[in-house]
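*Asks:* the following block contains a protein sequence and its predicted model.
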Amino acid sequence: MRIISFCADGIKQATSNGFFDWVVDQDADIICIQDLRCQEYDLTDNVFFPEGYYGYFFDSPDGINGVAIYVREIPKAIMTGLGFGESDIQARYMQADYDNISIGCILAPDTADGNPQAVENKEVFFEQLGGHLNKIRNKRREFVICGNWQIAHHESDLQDPDGNQDSSGFLPTERQWMDNLYDRLGYVDAFRTVNSDDDEFTWWPNGNRQENGWRTDLQIISNGLRSTVEYGVAYKKKEFSNHAPVIMDYDYEINPS
């Protein structure tokens, strides 16, 4: 099972930069895209609906974010949103459910502008998300949750950790939240099971890939999938947005519905 996760910074712009030309050649079973910045009905060109895939979209009311999941096998169910209220509106989440596995696509709330309300929404969202992930870990199914989590966990996940100690996305409380996710709840950063390099960044806030790189684009998996991870890479040969696609291969086969 190959899953590609990508934060588009606008799917139309990423497409004009060649994203779909590239991704259809990657033989992915599932493609999770975040930050569409448009509504599904705006996507009128066939390029947005590649042959062999079924596309599912969760738009935002004002078109500022939005997520999509493209799959080869039709899921048994699609879930949109997490029911968190206002903090959930500022984020985006959708999930494709199969027999024994669920694939989630997440775009966490953004606090780049430093707006106090946005900061509070992000804190509330992650508090509620932690409770949700604690609840579902006891279900008899596996989970892969892909996307832009808006948090870098360790100093090795930043190109300039000293210069970002007080930045949203690398605050002590946020890093502690990730500690809890892995250490207490038992989830796994899939990429780090196969790649421990210090320069594997996926996001460059200013668009310059020579400086201030962050690794915030993650595929978080349930512990039962840890041994299935075979390969992981942040693809950087071509630039489709300020984020690099994350490609993960798992020794796992999705059962058709």
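*Replies:* Noted; the coordinates are in hand.
*Asks:* please count neighbours and contacts with C-alpha atoms only from this point.
*Replies:* OK.
*Asks:* mind checking how far the closest residue to Asp9 other than its chain neighbours is from Leu218?
*Replies:* Among residues not flanking Asp9 along the chain, Asp35 sits closest, at 5.5 Å (Cα to Cα, 6 or more residues apart in numbering). Noted for Asp35: a distance of 15 Å to Leu218, by Cα to Cα, to the nearest Å.
*Asks:* what's the answer for Ala234, then?
*Replies:* 10 Å.
*Asks:* give me the more crowded residue out of these two.
*Replies:* Neighbour count, other Cα atoms under 10 Å: between Ala234 and Leu218, Leu218 has more, with 28 against 21.
*Asks:* okay, and the more buried one sits in which element?
*Replies:* Applying DSSP states H and E as the criterion places Leu218 in strand 217-221.
*Asks:* touching that strand from outside, list them.
*Replies:* Outside strand 217-221, the residues that touch it by Cα atoms under 8 Å, 6 or more residues apart in numbering are 5-7, 142-150, 187-191, 202-203, 243, 246, 248.
*Asks:* and for stretch 58-77?
*Replies:* 29-40, 52-57, 80, 89, 91-94, 96-99, 105-107, 254, 256-257.
*Asks:* quick one: the strands in this protein?
*Replies:* According to DSSP state E, the chain carries its strands in the segments 2-7, 30-34, 54-58, 67-71, 77-80, 92-97, 101-107, 142-148, 188-189, 217-221, 229-234, 246-250.
*Asks:* can you redo these as JSON lines with distance to Glu211?
*Replies:* Listed next are those as JSON lines, based on distance: least, Cα to Cα, whole Å:
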{"stretch": "strand 2-7", "distance to Glu211": "19"}
{"stretch": "strand 30-34", "distance to Glu211": "23"}
{"stretch": "strand 54-58", "distance to Glu211": "33"}
{"stretch": "strand 67-71", "distance to Glu211": "27"}
{"stretch": "strand 77-80", "distance to Glu211": "35"}
{"stretch": "strand 92-97", "distance to Glu211": "28"}
{"stretch": "strand 101-107", "distance to Glu211": "23"}
{"stretch": "strand 142-148", "distance to Glu211": "19"}
{"stretch": "strand 188-189", "distance to Glu211": "24"}
{"stretch": "strand 217-221", "distance to Glu211": "17"}
{"stretch": "strand 229-234", "distance to Glu211": "16"}
{"stretch": "strand 246-250", "distance to Glu211": "19"}
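*Asks:* got another, please set it beside the one above:
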Amino acid sequence: MTTSASSLPSSPDSGAFSVVTVNVNGIRAAVKHRSENNLGMLPWLEAAAPDVVLMQEVRATDALARKALQPALDAGWHLSHAESELKGRAGVAILSRQEPAAVRVGFGSDEFDVAGRYLEADFDFGGDTVTAASLYLPTGAALTEDPKDVEKYEEKLRFLQAFGPYLDKLLAAGGQTVVAGDWNIAPDERDIKNWKGNRKNAGFLPHEREWVAAQLDAGWTDLSRTHHGDVAGPYAWWSWRGKAFDNDAGWRIDYHLATPALAERLRTTWVDRAGAYDLRWSDHAPVTAVFD
């Protein structure tokens, strides 16, 4: 039986609220204690006690996602989920302490609204409506003669062309909105450890970075970059392969973009980087933003 939200652990500061984004790399694997040290997403959730968790790459049906997260749901958390029509692919979800006032799937695209790429929900924080959206932008590929690369390249390009105007609409509405997730684009050289070696790779192609820059020029605020300033990273994704994590050879492709009305309420933001390689429950680390 599902208990009330009052059973949830209380926030460290009731006057603030936190929005976390994390690519879970498969919700069932993340919950099944991928780490040999018997850690996983659920112990992290209990310890971190966020208000909203925006998840990407859920890669499960709604029934399977709820089954994996049942202990959290029994403790009072609420799950909103947009699965992909392609089995075992993509999928975005929002796990929240409070029940959303409204939930919307997609952004008006016939192609991508059924692909588990975008989900947004409205919450009441201190009497204000705050919209939090989970985004999983296509990975894409460098444009080569390989038909598979061409397909992935063009898919990502179509997404950017369709999603940009929707971001403009959210910005023009003047509300308190945060769009966060796995953008699969590192905005600039500070956001990849080995940026020189990735100049021709998906996620750091010129047109991709120009697209992100256009969103920032339009008025969106990159919360992590604004808070941390002109520093390398902080990275939130590292390949499982080799010593990428140990050497902090990562990418900053997981981040929050906020409208001006919400960005001015930012208190702090950080990457919840695991203490060691074998303590990770995803190849992405949770990124937290706390607002007043």
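*Replies:* Alright, I've got the coordinates. Note that this is a predicted model, so its numbers are computed, not measured.
*Asks:* what's the TM-score for these two chains?
*Replies:* For these two chains in superposition, a TM-score of 0.91 is obtained (TM-score structural alignment, normalised by the length of structure 1); 250 aligned residues with a Cα RMSD of 1.8 Å.
*Asks:* thinking again about what came up before, mean deviation of the strand holding Leu218 of structure 1 from structure 2?
*Replies:* Superposing on structure 2 and averaging over aligned pairs (mean Cα distance after the TM-score superposition for structure 1), strand 217-221 of structure 1 comes out at 0.7 Å.
*Asks:* so that strand matches what in structure 2?
*Replies:* Using TM-score structural alignment, strand 217-221 of structure 1 lines up with residues 254-258 of structure 2.
*Asks:* what's the distance between the residue located most distally from the centre of structure 1 and Met178 of structure 1?
*Replies:* In structure 1, Asp162 marks the outermost C-alpha relative to the chain mean, sitting 25.1 Å out by Cα atoms, centre = their mean. Per Cα to Cα, Asp162 of structure 1 is found 19 Å from Met178 of structure 1.
*Asks:* kindly report the same for Asn148 of structure 1.
*Replies:* Distance from Asn148 of structure 1 to Met178 of structure 1, by Cα to Cα: 14 Å.
*Asks:* which of the two has more neighbours?
*Replies:* Asn148 (26 against 21).
*Asks:* excluding sequence neighbours, find me the nearest residue to the more buried one.
*Replies:* Using Cα to Cα, 6+ apart, the nearest residue to Asn148 of structure 1 is Asp217, at 4.4 Å.
*Asks:* tell me where structure 2 has helices.
*Replies:* Taking DSSP state H as the criterion, structure 2 carries its helices at 27-31, 41-48, 62-68, 70-74, 147-173, 206-218, 223-228, 260-263.
*Asks:* distance between stretch 196-216 of structure 2 and the chain's centre?
*Replies:* Taking Cα atoms, centre = their mean, to the nearest Å, one finds the center of stretch 196-216 of structure 2 at 18 Å from the center of the full chain.
*Asks:* return the set of buried residues in it.
*Replies:* For stretch 196-216 of structure 2, burial by neighbour count (16 or more other Cα atoms under 10 Å) applies to 202-205, 208-209, 211-212, 215.
*Asks:* out of the residues you listed, who's nearest Leu167 of structure 2?
*Replies:* Leu167 of structure 2 has its nearest neighbour among the buried residues of stretch 196-216 of structure 2 in Gln215, at 7.8 Å by Cα to Cα.
*Asks:* ok, now which ones touch the closest one?
*Replies:* Each residue near Gln215 of structure 2 by Cα under 8 Å, 6+ apart is listed here: 164, 167.
*Asks:* Glu123 of structure 1 pairs with which position in structure 2?
*Replies:* Per TM-score structural alignment, Glu123 of structure 1 is aligned with Leu157.
*Asks:* what about that match, neighbour count?
*Replies:* With neighbours defined by other Cα under 10 Å, the count for Leu157 of structure 2 comes to 17.
*Asks:* against Gly26 of structure 2, how distant is it?
*Replies:* Noted for Leu157 of structure 2: a distance of 25 Å to Gly26 of structure 2, by Cα to Cα.
*Asks:* same question for Ala75 of structure 2.
*Replies:* 21 Å.
*Asks:* please tell me which residues of structure 1 stretch 205-213 of structure 2 aligns onto.
*Replies:* Mapped onto structure 1 using TM-score structural alignment, stretch 205-213 of structure 2 covers residues 171-179.
*Asks:* can you tell me what sits against the matching stretch?
*Replies:* 126, 130, 151-154, 165.
*Asks:* max pairwise distance over the residues you listed: which two?
*Replies:* Greatest spatial distance in those: Gly130 and Gln165, 22.8 Å, computed using Cα to Cα.
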